[in-house]
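Enquirer: Following is a predicted model, sequence given first.
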Amino acid sequence: MSPADGRGAVARLNPVAKFAAALLIALPLVVTVDAVSAGVALLLELPLVLSAGLAWRTFWLRTLPLWIGAPATALTIALYGEQSGDVLFEWLFVRVSEGSLALALAAFLRVLAIGLPAVVLFVTVDPTDLADGLAQIVRLPARFVLGALAGMRMLGLLADDWRALSLARRARGVADSGRVRRALGTAFALFVLAIRRGSALATAMEARAFGAPVRRTWARESRLGPGDVLLMLVGLAISLIALAVSIAVGAFNPIFGPR
């Protein structure tokens, strides 16, 4: 993930504002399961998604799990979801009704309405900028934030380590046959290597006073600007408008309480 993937106005905003905007969009939508609120939210999110400035190839690759998961969720609910209204098709354990189809459509739109802005906003987030924002703005413990950042930076080495271990084991004739056995052996070796690297990293960070009980300073200041506040207000407005339209047309379907 690189911040260069997005060059729009939203890509340059504070990661904390992006996280807050995605949360403000998602939280109100989880209290209701109806196609109207999800559809309205998805429609209002389009300018926000386009303003991220992602290339089309990057957009489709990053959101591919959503385009697979949303139809799969809708199909499952349509076949096995809550039954209501006229039954349109029935076979063994499968029963498709008008109510299950409506619920499937609501679930499909809901997955996209919640997932798309979250994925698109976080594609353009740099881990270091996110750590700076969480520690300076959200006031999370610096020790936890920096430890998580160091761990994320190490994730990129896992693929290289796996490749190097596989080549080294094959050069020594270890587990030269049997894919499952070779994979399990390489995974265990990678696990041991990750523990050793983590211990060395923790020692190095402690030696550089990362865990000192003093007020720490930051190389880059993280603050919320007018654009960040506007992004959070847009996220809140999307949810409020979607819920208001759903209630106004009588489609509001809360997941808790009487329906």
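Expert: Received, thanks. Numbers count the residues shown, from 1 in each chain.

Enquirer: contacts, neighbours, all on C-alpha from now
Expert: Noted.

Enquirer: can you pull out the strands in this structure?
Expert: Assigned by DSSP state E, the strands in the chain fall at 87-91, 94-97.

Enquirer: Now the last one: buried residues?
Expert: Residues of strand 94-97 classed as buried under the neighbour-count rule (16 or more other C-alpha atoms under 10 Å) are 95-97.

Enquirer: neighbours around A212, how many?
Expert: By the other C-alpha atoms under 10 Å criterion, the neighbourhood of A212 contains 11 residues.

Enquirer: Next: G225.
Expert: G225 has 11 neighbouring residues, counting by other C-alpha under 10 Å.

Enquirer: Same list (the strands of the chain) but as CSV, adding distance to L116.
Expert: Converted to CSV, those look like this (distance: least, C-alpha to C-alpha, whole Å):
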stretch, distance to L116
strand 87-91, 32
strand 94-97, 28
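
Enquirer: Let me know which of these is the nearest to F19.
Expert: strand 94-97 (37.7 Å; C-alpha to C-alpha).

Enquirer: Next up, a structure to set beside the first:
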Amino acid sequence: MIGVEPVAAPDAPLARRNPVAKLAAALVFSFILVATLDPVAPAIALAIELALLPLFGVRYRVLARRALPLLAGGVGIVATLVLFAADRSGRVLLDVGPVLVTEGVLVTALGLVLRMFAVALPGVIVFATTDPTDLADALIQNAKAPARFAIGALAAFRLVPLLGQEWQTIALARRARGVDAGRNPVARLRLFGSTAFALLVGAIRRGTRLAVAMDARGFDAGTPRTVARRQHFGTADWLLLVGAAVLAGGALAVSIALGTFRPLLG
């Protein structure tokens, strides 16, 4: 089942920081890394993220479980570049039928995979250490986001675990009716697509009902709203934001100093 609740130790130094500060630091850290295609800068950034993970109170095993979809994405990137990459420069490492692996292909694939991990992991860490209600409150109080948007996003976020339950319900209902792919990969792929479409339709219907229910309860009244829990943005939160920019800039500077920097544009 999909989970969105925080899994960090509540007394961890960085887990206690303001949710908006953590989100902004993750965005700054990720945005700077997008500027390069080389593997050096994201590798350094990834090492920094893993080294700081204990300060967020998250165990490495828990992070690996939450980042499991990223592993599947990395495998897909490598497979796609091995089969369809246009740049085949460098020494040939493997040449078997349509599969031609060169040093240039591996460097490009390594850079993309490392950058994907380095850019995505800060977001994973933020949501693994932040309570959704605290995030919505902080967006309203500190980021001055519209209450309609923040509360709507909170409601949608709270419904995410239901997607996993509904997927299992649809799969079991179809199996009870004799709809089973067995060991046929083509039939399994078709069944996956139809199940995903059914899940999408159900999610849209649930979202529509939720929006109508929220409006009926005055969430679109336009009157000023109060908050039950204050979210303070202090000096430590500013230091977290500045530290994220400095560390990401340092990783980029090392890449430039080593001569491996490959700008995304230009």
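Expert: Yep, that arrived. Only a predicted model underlies this, so the values are computations on that prediction, with no experimental measurement involved.

Enquirer: What does the superposition give as a TM-score?
Expert: Remark: TM-score between the superposed chains equals 0.80 [TM-score structural alignment, normalised by the length of structure 1]; 252 aligned residues with a C-alpha RMSD of 3.4 Å.

Enquirer: hmm, back to that, indicate which one of the strands of structure 1 is closest to P28 of structure 1.
Expert: Among the strands of structure 1, the nearest to P28 of structure 1 by C-alpha to C-alpha is strand 94-97 (27.4 Å).

Enquirer: Give me the contacts around that closest one.
Expert: For strand 94-97 of structure 1, contacts defined as C-alpha atoms under 8 Å, 6 or more residues apart in numbering pick out 78-80, 83-90.

Enquirer: among the residues you listed, who's most crowded?
Expert: Within the contacts of strand 94-97 of structure 1, most neighbours by other C-alpha under 10 Å means A78, with 24 neighbours.

Enquirer: contacting residues around that one?
Expert: A78 of structure 1 makes contact with 96-97, 100-101, 103-104 under the criterion C-alpha under 8 Å, 6+ apart.

Enquirer: rewinding a little: got a markdown table for the contacts of strand 94-97 of structure 1, with distance to R223 of structure 1 too?
Expert: Below are these laid out as a markdown table (distance: C-alpha to C-alpha, whole Å):
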| residue | distance to R223 of structure 1 |
| --- | --- |
| A78 | 46 |
| L79 | 48 |
| Y80 | 48 |
| Q83 | 50 |
| S84 | 51 |
| G85 | 53 |
| D86 | 55 |
| V87 | 55 |
| L88 | 55 |
| F89 | 56 |
| E90 | 57 |
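
Enquirer: Out of the strands of structure 1, which is closest to L61 of structure 1?
Expert: Evaluated over those, closeness to L61 of structure 1 peaks at strand 94-97, with 32.3 Å, by C-alpha to C-alpha.

Enquirer: Would you check the span in structure 2 matched by the closest one?
Expert: Counting by TM-score structural alignment, strand 94-97 of structure 1 lines up with residues 99-102 of structure 2.

Enquirer: The matching stretch vs structure 1, mean deviation?
Expert: With mean C-alpha distance after the TM-score superposition for structure 1, stretch 99-102 of structure 2 departs from structure 1 by a mean of 2.2 Å once superposed.

Enquirer: what number of residues lie near the residue nearest to V229 of structure 1 when sequence neighbours are not counted?
Expert: Spatial nearest neighbour of V229 of structure 1, chain neighbours left out: A17 (7.1 Å); criterion: C-alpha to C-alpha, 6 or more residues apart in numbering. Here the count is done by other C-alpha under 10 Å, and A17 of structure 1 has 25 residues near it.

Enquirer: aligned partner of A17 of structure 1 in structure 2?
Expert: Residue-level alignment of A17 of structure 1 against structure 2, with TM-score structural alignment as criterion, gives A21.
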